[in-house]
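Participant: Need the 3D shape of this:
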Amino acid sequence: MNRYTIYSGWVREVLFSVCKTEEELRKLLKVARLKPEVLHMPSGQLAPETAEQLLKAAQRQAGEECVGLVCGQKASVPLWDIVGWLMQVSPTLEVAFEGLCQYHRCFSHSIMFRLSERNGCVVLELQPEPDWQEMYPVSCRQVVELNLAAALHFASAQLKQPVSPQLVTISFPKPPQPWQYESRLKCPLKFGTDVCSIHFKPHEVRRPLAGYSAAMYSLAKKLLDDMLQPNYDVTSFIEVLRRELQERIRENGPCTIVPVADALCLSVRSLQRRLSQQGTSFQKEVEAQKKQVAQRLIQANRYNVSEVAGMLGYSDCSAFRKAFRKWTGYNPKAFALQRQP
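Facilitator: This is a model prediction of the structure:
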């Protein structure tokens, strides 16, 4: 059973852009061996294999490898569901993208959005679910590139002038015809990076937006806060928490309860209460995710023990070795050897 789903609005955006008539859409669905009802699931979500079938068919029908990128250049804010409304009435682009990062879980858990500032740029990052990128690369790439292009289109539309990023990075391999990306994005590009990202000039994203409304912005935030709180059922809450912890561990980020609770839009007390109801605790979840990441890194045999210890936040190797033996019953070297074919 898949642990994540794909927001159907993204898939529909591509399909409706590629198919100009209902007849074309019916033919595409027939090629994908799917019924029309699949596009209107009450949950608003699709299984990743279904998204893969649909977007492969769309790619073939369009005759365009970067069909997601092309569609994103014309996408409207409903691409991000109700979060798009919040973005439209935000005071600046930076605040709009902060809203996307904070509330994207209202409609999707398959892509994580993050906003940071580094190297003199405001950076919007898109990190797809790792299993999705590995197992269903066509749909993952199309949806990520759809969102990249849509973010740039949104920025230009809100500022009413073209926005030229300092850099766009794409975590997928360099395509055979990179000029298609260069001509459409009109900025320096890097392929095969760790994450997909857009590097904006700070002065551009901090300009005031004409559509800002304090009252509407406040109302949109309240609606999204209300949506997000009950959005986690028992299963999805634990899954979201574990993905958040894994991502922080991989990036050597803080795995303390305050920033994690903040990322999940919960108070510390609410987070602790939910975990207690599931018979677990925050510390147990952190340890469990560190164990998983440590086992993968040691088994991959690409890093020495001190490097893995550092990645997991251990100040010295002896503490890591002790923890690893507690988790697995082996020291790291023995674990790597006994896992070799």
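Participant: rest of the way, CA atoms for contacts and neighbours
Facilitator: Fine.
Participant: I'd guess residue 71 is in a strand, am I close?
Facilitator: No: with DSSP: H, G, I helix; E, B strand; the rest coil as the criterion, residue 71 is located in helix rather than a strand.
Participant: is it true that it touches residue 17?
Facilitator: Yes: the criterion here is C-alpha atoms under 8 Å, and residue 71 meets it with residue 17 at 6.3 Å.
Participant: who has more neighbours, these two?
Facilitator: residue 71 (24 against 18; other C-alpha atoms under 10 Å).
Participant: Now do the same contact list for that one.
Facilitator: Residue 71 sits next to 13-14, 17, 146, 149 when contact means C-alpha atoms under 8 Å, 6 or more residues apart in numbering.
Participant: Distance to residue 28 and secondary structure added to these, as TSV?
Facilitator: Below are those laid out as TSV (distance: C-alpha to C-alpha, whole Å; DSSP: H, G, I helix; E, B strand; the rest coil):
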residue	distance to residue 28	secondary structure
13	14	helix
14	12	helix
17	12	helix
146	19	helix
149	24	helix
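Participant: Among the residues you listed, list the two that are farthest apart in space.
Facilitator: Pairwise distances across these peak at 14.1 Å for 17 and 149 (criterion: C-alpha to C-alpha).
Participant: And the strands in the protein, which stretches?
Facilitator: Along the chain, the segments classed as strands by DSSP state E run 6-7, 45-46, 111-118, 121-128, 167-170, 189-191, 196-200.
Participant: Which other helices and strands does the last one contact?
Facilitator: When you say that, I think you mean strand 196-200. Packing partners of strand 196-200 (3 or more C-alpha pairs under 8 Å, 6 or more residues apart in numbering; DSSP states H and E): strand 121-128, helix 137-159, strand 167-170.
Participant: one more to put side by side:
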Amino acid sequence: MPTSTPDPRHASVSASLTQAVLHAAGRLGVDRASLLAGCDLTESQLVDPDARLPFATQEAMWQQLSRLPHSEPGLALGLNLAPGPFSVLGYLLQSSATLGDALAAGLRYQRLVGEGGELHRHEQGEEVHLLYRPLHPNLPATRTRVLALMANWVQMVTPLLHDFRPLRAQFVHAQPTDLGPYTEVFACPLQFSAPEYGLVLPKALLAAPLIQANSPLQSLLRQHAEALLARLPSEGLSARVVTLLGEQLAHGEPDRSELARALNLSERTLQRRLAEEGSSYQQLLNDTRRQLAEHHLSSGTLPAAEIALLLGYSEPSVFFRAFRQWTGLTPGEYRSQQQGKG
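Facilitator: Sure thing, here's the model as predicted:
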């Protein structure tokens, strides 16, 4: 479950990502000083890797880079983007135990890198769809920016797995004349004029162990990432709790004390701050479970007993009682009602 989308007017990106883009452009022969001047940036704004810059500033940089003399500038830049300069998130992904864990961390902490769009994960049968929804999708520079990010995803993950092969890559724009750069980067079937940008992976790959897994480092990085996330505006504590609940539910009954620790809060402080936002832990847990239950029942064929396990219930009967309290219907009745609407 992704985090809440920030106000586009106040969207920001990390200085570390901006540095990475500048380095990639430099490898392609772009003059750094001219690029900085063209988007009204100074070197002093980039000294702290955790500093934030207005997204509009970096978007102006992408606009310049979209004019590079390459058949697909975004892919050329993506091949030269190094994950290290992305600061804490890059290292967090690399040290994850499995690809599934890395994707969960990517979804949880994506705002640390930038707010120029939002990554979503959807499962369809034996496929996992990683979809990227950019701000300002109709701007010409957006194609360059998103292609650079997608190419970087592949560059980052490939060395971490013994056999990383996407099932397909999809792009919003029409099929270009030169497919060479695409086949070189993605090495999989390509779909153009698609509804959204994204990569499709085999679901079985989520359990694949990562070569650089490091649990102690992962714990330290998560603490740092949570502290950085807490500094960012526009996402309330309630939204962060919902995100963590979505992750915990997949592993059983959520643990309030563990969730509070993940947020660097005591349970009492968590309770007080949620109350200040007009919410509570139990209310958010119930709302999250109800939302997920209704989604599974209306859009899939999973048996209700399996849905109960996915929602962290130890017994299906407990889920059935809760669902009837929420909707006045049994899960089976709700599913039939939704199918009837179709």
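Participant: picking that back up, can you add distance to residue 311 of structure 1 and mean neighbour count and give the helices and strands packed on strand 196-200 of structure 1 back as TSV?
Facilitator: Putting these into TSV (distance: least, C-alpha to C-alpha, whole Å; neighbours: other C-alpha atoms under 10 Å) gives the following:
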stretch	distance to residue 311 of structure 1	mean neighbour count
strand 121-128	19	22
helix 137-159	27	22
strand 167-170	23	20
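Participant: among these, which is nearest residue 44 of structure 1?
Facilitator: Using C-alpha to C-alpha, these put helix 137-159 closest to residue 44 of structure 1, at 15.3 Å.
Participant: Check what contacts the closest one and list those residues.
Facilitator: Contacts of helix 137-159 of structure 1 (C-alpha under 8 Å, 6+ apart): 10-11, 48, 51-52, 55-56, 66-77, 88, 93, 111, 126, 128, 132-133, 162-163, 172, 185, 196-198, 205, 207, 209-211.
Participant: Which of those residues are buried, as a ChimeraX select command?
Facilitator: For the buried members of those, the matching ChimeraX selection, counting by 16 or more other C-alpha atoms under 10 Å, is:
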select :10,11,48,51,52,55,56,66,67,68,69,70,71,72,73,75,76,77,88,93,111,126,128,132,133,163,172,185,196,197,198,205,209
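Participant: before we move on, back to that, please point out which of the contacts of residue 71 of structure 1 structure 2 shares.
Facilitator: Retained in structure 2 (both residues aligned by TM-score structural alignment, their matches' C-alpha atoms under 8 Å) from the contacts of residue 71 of structure 1: 14, 17, 146.
Participant: Find the residue at the geometric middle of structure 1.
Facilitator: residue 111 (2.0 Å; C-alpha atoms, centre = their mean).
Participant: which residues touch it?
Facilitator: Counting by C-alpha under 8 Å, 6+ apart, residue 111 of structure 1 has contacts 126-129, 144.
Participant: mind checking how far residue 71 of structure 2 is from residue 157 of structure 2?
Facilitator: Using C-alpha to C-alpha, to the nearest Å, we find residue 71 of structure 2 at a distance of 24 Å from residue 157 of structure 2.
Participant: I meant to write residue 335 of structure 2 there.
Facilitator: Relative to residue 157 of structure 2, and taking C-alpha to C-alpha, residue 335 of structure 2 is found at 38 Å.
Participant: roughly how far is stretch 96-116 of structure 1 from the heart of the chain?
Facilitator: 7 Å (C-alpha atoms, centre = their mean, to the nearest Å).
Participant: Flag every buried residue along it.
Facilitator: 96-115.
Participant: ditto for stretch 208-218 of structure 1
Facilitator: For stretch 208-218 of structure 1, by 16+ other C-alpha under 10 Å, it's 209, 212, 217.
Participant: Stretch 25-40 of structure 2 too?
Facilitator: Applying 16+ other C-alpha under 10 Å to stretch 25-40 of structure 2 flags 25, 28, 35-36, 39 as buried.
Participant: Residue 90 of structure 2: which of these is nearest?
Facilitator: residue 25 (19.2 Å).
Participant: what does the closest one align to in structure 1?
Facilitator: In structure 1, residue 25 of structure 2 lines up with residue 18, judged by TM-score structural alignment.
Participant: Quick check: the closest residue in space to its match that isn't next to it in sequence vs residue 315 of structure 1, distance?
Facilitator: Spatial nearest neighbour of residue 18 of structure 1, chain neighbours left out: residue 62 (6.0 Å); criterion: C-alpha to C-alpha, 6 or more residues apart in numbering. Going from residue 62 of structure 1 to residue 315 of structure 1 by C-alpha to C-alpha gives 52 Å.
Participant: So for those two, which residue has more residues nearby?
Facilitator: The residue with more neighbours, out of residue 62 of structure 1 and residue 315, is residue 62; 16 against 12, by other C-alpha under 10 Å.
Participant: I'd say the more buried one and residue 20 touch.
Facilitator: No: shown here, residue 62 of structure 1 and residue 20 do not form a contact pair, counting by C-alpha under 8 Å, at 10.8 Å.
Participant: that older thread, tell me which of the kept ones among the contacts of residue 71 of structure 1 is nearest to residue 332 of structure 1?
Facilitator: The closest of these, once distances to residue 332 of structure 1 are taken by C-alpha to C-alpha, is residue 146, at 41.4 Å.
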